[in-house]
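*Asks:* got a structure for you, letters missing:
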């Protein structure tokens, strides 16, 4: 099939690779000048099977970190209802399945394509309150047979799990995933893009899709406009429609299917796709800093893999010779291109408290990203409202860990096959309409 993929974040890139690997002709349209330039640019990249245990231990029953802030009351009400839904246990199982299948597919891709990107093992989630530590141990007792990769570590033994972690008097202990992973998600996206291109996928950047129209014969026409960078402002402006680079007369052919890998694209291009009470606009600040002594730095300096505080919803994780600190999702649309001091100060404080003196905070790179959060915390994977339209988005900060799994499920559904290892009914778009 000839398939258009709209959006070249982590989700779009992994979708392009999966479809190309199955022999489909894939063209990816991205309005920015490169891939992973918006919501995927500086996301935290942490993966572990059963990560929901850490968030449930501090009182988040959905197993995902709750955003902070006020407003969007309908979404917040629906989120509380989702936490009490009879299907909650199935949704937690779906998160575990996405963790498991995602890790397996990353390993398969790594072996097949020799992907090169910074990645490290070990995830630690510290618990500060005695009640939270007790709840975490109870959850491990209840689910440990199924989630064998997770274990409890007492505060005195935390150095065995993460040698670079400073002693903390207010930590009761931690959940530890020795095989959990931390990675540079943007490097991963570029490595997967190269692999997809080797399979024949084409990436058309600075190309804004403005309309989708059925052909009447089962295909779809994709109307797009090239965006040119203005030298004086750095912003993108619309120019007359231009043919894709390195394409010939087949540029005018329709596509057999279109996969939308961006919630913003769904809102603009799909009838009835505008935001509803099932989605909340949110932003996240991250800080990326180099380790202080790069030449002599080992995994005993800074995080071994990833460190999480589910109570404050701060995550620190290693990326080669750098460390990324990510804060909680803040309800509300992004304002400005950089986070303000109130958003980044807790990230610097967490770095200094957990790994004092390990990083050069004066050379920090700041980022403010935005997303739309689904009310039940699960991504959207499945058919759109019209035949030939497919939706694949809503992964948020789990994009690196889950997108290989959801991309495989998306390709299975598009090909009319059952998804392997994932209950796609829980991810179906209609659940949020």
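*Replies:* Sure thing, it's come through. Because the structure is a prediction, the values reported are computed rather than measured.
*Asks:* rest of the way, CA atoms for contacts and neighbours
*Replies:* Will do.
*Asks:* report how many residues lie close to residue 71.
*Replies:* 11 (other CA atoms under 10 Å).
*Asks:* likewise the one 5 residues further on?
*Replies:* Counted by other CA under 10 Å, the residues lying close to residue 76 total 19.
*Asks:* and the helix or strand that contains it, what's buried?
*Replies:* Residue 76 is part of helix 73-83, with elements assigned from DSSP states H and E. For helix 73-83, burial by neighbour count (16 or more other CA atoms under 10 Å) applies to 75, 76, 78, 79, 82, 83.
*Asks:* any idea how far the closest residue to the fifth one other than its chain neighbours lies from residue 166?
*Replies:* Closest residue in space to residue 82, ignoring its immediate chain neighbours: residue 376 at 5.8 Å, by CA to CA, 6 or more residues apart in numbering. Using CA to CA, to the nearest Å, one obtains 35 Å as the distance from residue 376 to residue 166.
*Asks:* between the two, which one's more packed in?
*Replies:* Using other CA under 10 Å, the more surrounded residue of residue 376 and residue 166 is residue 376, with 25 against 15.
*Asks:* just say helix, strand or coil for that one.
*Replies:* coil (DSSP: H, G, I helix; E, B strand; the rest coil).
*Asks:* ok, it to residue 94 distance?
*Replies:* 11 Å.
*Asks:* run through the residues that contact the closest residue to residue 292 other than its chain neighbours.
*Replies:* In space, and not counting its chain neighbours, residue 292 is closest to residue 359: 4.6 Å by CA to CA, 6+ apart. By CA atoms under 8 Å, 6 or more residues apart in numbering, the contact set of residue 359 is 289, 290, 291, 292, 302, 322, 323, 351.
*Asks:* nearest to residue 397, of these?
*Replies:* residue 323 (16.3 Å; CA to CA).
*Asks:* so which strand or helix has that closest one?
*Replies:* According to DSSP H and E, residue 323 maps onto strand 322-326.
*Asks:* and that strand, how far from the chain's centre?
*Replies:* Computed by CA atoms, centre = their mean, to the nearest Å, the chain-centroid distance of strand 322-326 equals 15 Å.
*Asks:* that strand: which residues count as buried?
*Replies:* Buried-residue list, strand 322-326, by 16+ other CA under 10 Å: 322, 323, 324, 325, 326.
*Asks:* do stretch 111-127 as well
*Replies:* By 16+ other CA under 10 Å, the buried positions in stretch 111-127 come out as 115, 117, 118, 119, 120, 121, 122, 123, 124, 125, 126, 127.
*Asks:* for the third one, give me its contacts.
*Replies:* Going by CA under 8 Å, 6+ apart, residue 118 touches 183, 184, 187, 319, 320.
*Asks:* next, the one to line up against it:
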């Protein structure tokens, strides 16, 4: 089958690779000059199979009000007259209940755990290197209240059989020795030992090269203008350089997926939530992290990537804007220097990207009411984490096979 994949980020490239392995003739289209040059370029670097939670959670509405007045807030809201933004926020608030949180987190854990095994298979069959480490994620709590509130996550992890360990102060230092310098600033943590780290940009580029060896054609510098639909079935896409015909199309355009789908009559509840990162060279390894530390107070991930520290986080709801706000840089610098002053922020590179978020935190994966049109988008902050599993699912569905895990609640149909 001839399949066109729209988007050459981590989701699009892993999807193309799995489709090619399944025997399809695959073409990838992206407006950039190469793979992973937008949201996948400089993300936090954490592959968090266990630390995997929806942003919509009990207590978030109350916390959001408090965050509006914080200097180093994890959530930044810049409201505007935008029905897509308003509708998305209303839907997200509806998911901020204990019942919905448990449902959403459970299916996210199901997908991420499947992605863990899928990523291991890719690593074994390709041998690609991407500054990978397999030392877990430490969710770090600065207050007893944060530690107590983690009980709901522990319950969900236990229910889904995901390994975890609740740590006291000394336990955190055992996992991340550099924290001994700031032991008085922490009270405990939650370790998910199966989590990994790695440079998403390096991985995506290396996998794109392997996909090309399998026959995948990459068309860079092309903008997709519209889907080519005839009699309820997709026939390909229209680009700024002419039409491309295919038997199936996979939309993996991240935050821009809803804009392409809307003219086709498909309403996709995905909205861009901007995140920021710093990439800092390490000058003192004894004061740098070993793996990923999630600073729960600021919702910022601090990750070791070879001889660099990647600091990423925050959620800014401001539409399709990609400016670099200096207050956001100060927040990232504050978190990392407060815990791990082993890097040199003066030499850091500053970046921002638009994460494609759904109101319930789970990506949208699967077929649509248009024949031959499939979606693989809406992964939010967990695109790197869920990419390998999502790609396997799409390859199975396109090929007419049953996926290895339950996908009944992953498609667009869950929104009615």
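*Replies:* Noted; the coordinates are in hand. Note that this is a predicted model, so its numbers are computed, not measured.
*Asks:* among the contacts of residue 118 of structure 1, which one has the most neighbours?
*Replies:* Within those, neighbour counts (other CA under 10 Å) peak at residue 319, which reaches 27 neighbours.
*Asks:* quick check: the gap between that residue and residue 305 of structure 1.
*Replies:* Using CA to CA, we find residue 319 of structure 1 at a distance of 8 Å from residue 305 of structure 1.
*Asks:* hey, what's in contact with both of those two?
*Replies:* Shared contacts of residue 319 of structure 1 and residue 305, counting by CA under 8 Å, 6+ apart, come down to 120, 182.
*Asks:* in structure 2, which helix is the longest?
*Replies:* Longest helix in structure 2 by number of residues, with DSSP state H as the criterion: helix 98-126.
*Asks:* how far does that one sit from the chain's center?
*Replies:* Distance of helix 98-126 of structure 2 from the chain centroid (CA atoms, centre = their mean) equals 12 Å.
*Asks:* on average, how far is it from the matching bit in structure 1?
*Replies:* Superposing on structure 1 and averaging over aligned pairs (mean CA distance after the TM-score superposition for structure 1), helix 98-126 of structure 2 comes out at 1.7 Å.
*Asks:* next helix or strand past that helix?
*Replies:* Using DSSP H and E, the helix or strand that follows helix 98-126 of structure 2 towards the C-terminus is strand 137-141.
*Asks:* structure 1: matching residues for that next one?
*Replies:* Across structure 1, the stretch matching strand 137-141 of structure 2 (TM-score structural alignment) is residues 123-127.
*Asks:* for the residue nearest to residue 409 of structure 1 when sequence neighbours are not counted, give its distance to residue 91 of structure 1.
*Replies:* Among residues not flanking residue 409 of structure 1 along the chain, residue 419 sits closest, at 4.9 Å (CA to CA, 6+ apart). Taking CA to CA as the measure, residue 419 of structure 1 falls 16 Å from residue 91 of structure 1.
*Asks:* quick one: which of the two has more around it?
*Replies:* The neighbour comparison of residue 419 of structure 1 against residue 91 (other CA under 10 Å) goes to residue 91, with 22 against 17.
*Asks:* got the contact list for the nearest residue to the more buried one once chain neighbours are set aside?
*Replies:* Computed as CA to CA, 6+ apart, the closest residue to residue 91 of structure 1 that is not its neighbour in sequence is residue 426, at 7.0 Å. Going by CA under 8 Å, 6+ apart, residue 426 of structure 1 touches 91, 94, 378.
*Asks:* which one of those residues is nearest residue 407 of structure 1?
*Replies:* residue 378 (14.0 Å).
*Asks:* now do the contacts for the closest one.
*Replies:* Neighbours of residue 378 of structure 1 in contact, by CA under 8 Å, 6+ apart: 91, 95, 394, 395, 426, 427.
*Asks:* what residue of structure 2 takes the place of the first one?
*Replies:* Correspondence of residue 91 of structure 1 to structure 2, assessed by TM-score structural alignment: residue 104.
*Asks:* not counting its neighbours along the chain, what's nearest residue 222 of structure 1?
*Replies:* Ranked by CA to CA, 6+ apart and with sequence neighbours excluded, the top spatial neighbour of residue 222 of structure 1 is residue 212, at 5.0 Å.
*Asks:* then residue 381 of structure 1?
*Replies:* That would be residue 392: by CA to CA, 6+ apart, it lies 4.6 Å from residue 381 of structure 1.
*Asks:* excluding chain neighbours, what is closest to residue 128 of structure 1?
*Replies:* The shortest distance from residue 128 of structure 1 to any non-neighbouring residue, by CA to CA, 6+ apart, is to residue 171 (4.3 Å).
*Asks:* gap between the one you found and residue 136 of structure 1?
*Replies:* Taking CA to CA, one finds residue 171 of structure 1 at 13 Å from residue 136 of structure 1.
*Asks:* between those two, which has more neighbouring residues?
*Replies:* Using other CA under 10 Å as the criterion, residue 171 of structure 1 and residue 136 rank with residue 136 on top: 24 against 17.
*Asks:* my guess is that one is in a strand, correct?
*Replies:* No - assessed by three-state DSSP, residue 136 of structure 1 does not belong to a strand; its assignment is helix.
*Asks:* that one -> structure 2?
*Replies:* Taking TM-score structural alignment, the alignment pairs residue 136 of structure 1 with residue 150 from structure 2.
*Asks:* and if you look at residue 405 of structure 1?
*Replies:* In structure 2, residue 405 of structure 1 lands on residue 389 (TM-score structural alignment).
*Asks:* name the nearest residue to that match, ignoring sequence neighbours.
*Replies:* residue 115 (3.7 Å).
*Asks:* how many residues are close by the nearest residue to residue 58 of structure 1 once chain neighbours are set aside?
*Replies:* Nearest residue to residue 58 of structure 1, sequence neighbours excluded (CA to CA, 6+ apart): residue 132, at 5.4 Å. Neighbour count of residue 132 of structure 1, defined by other CA under 10 Å: 21.
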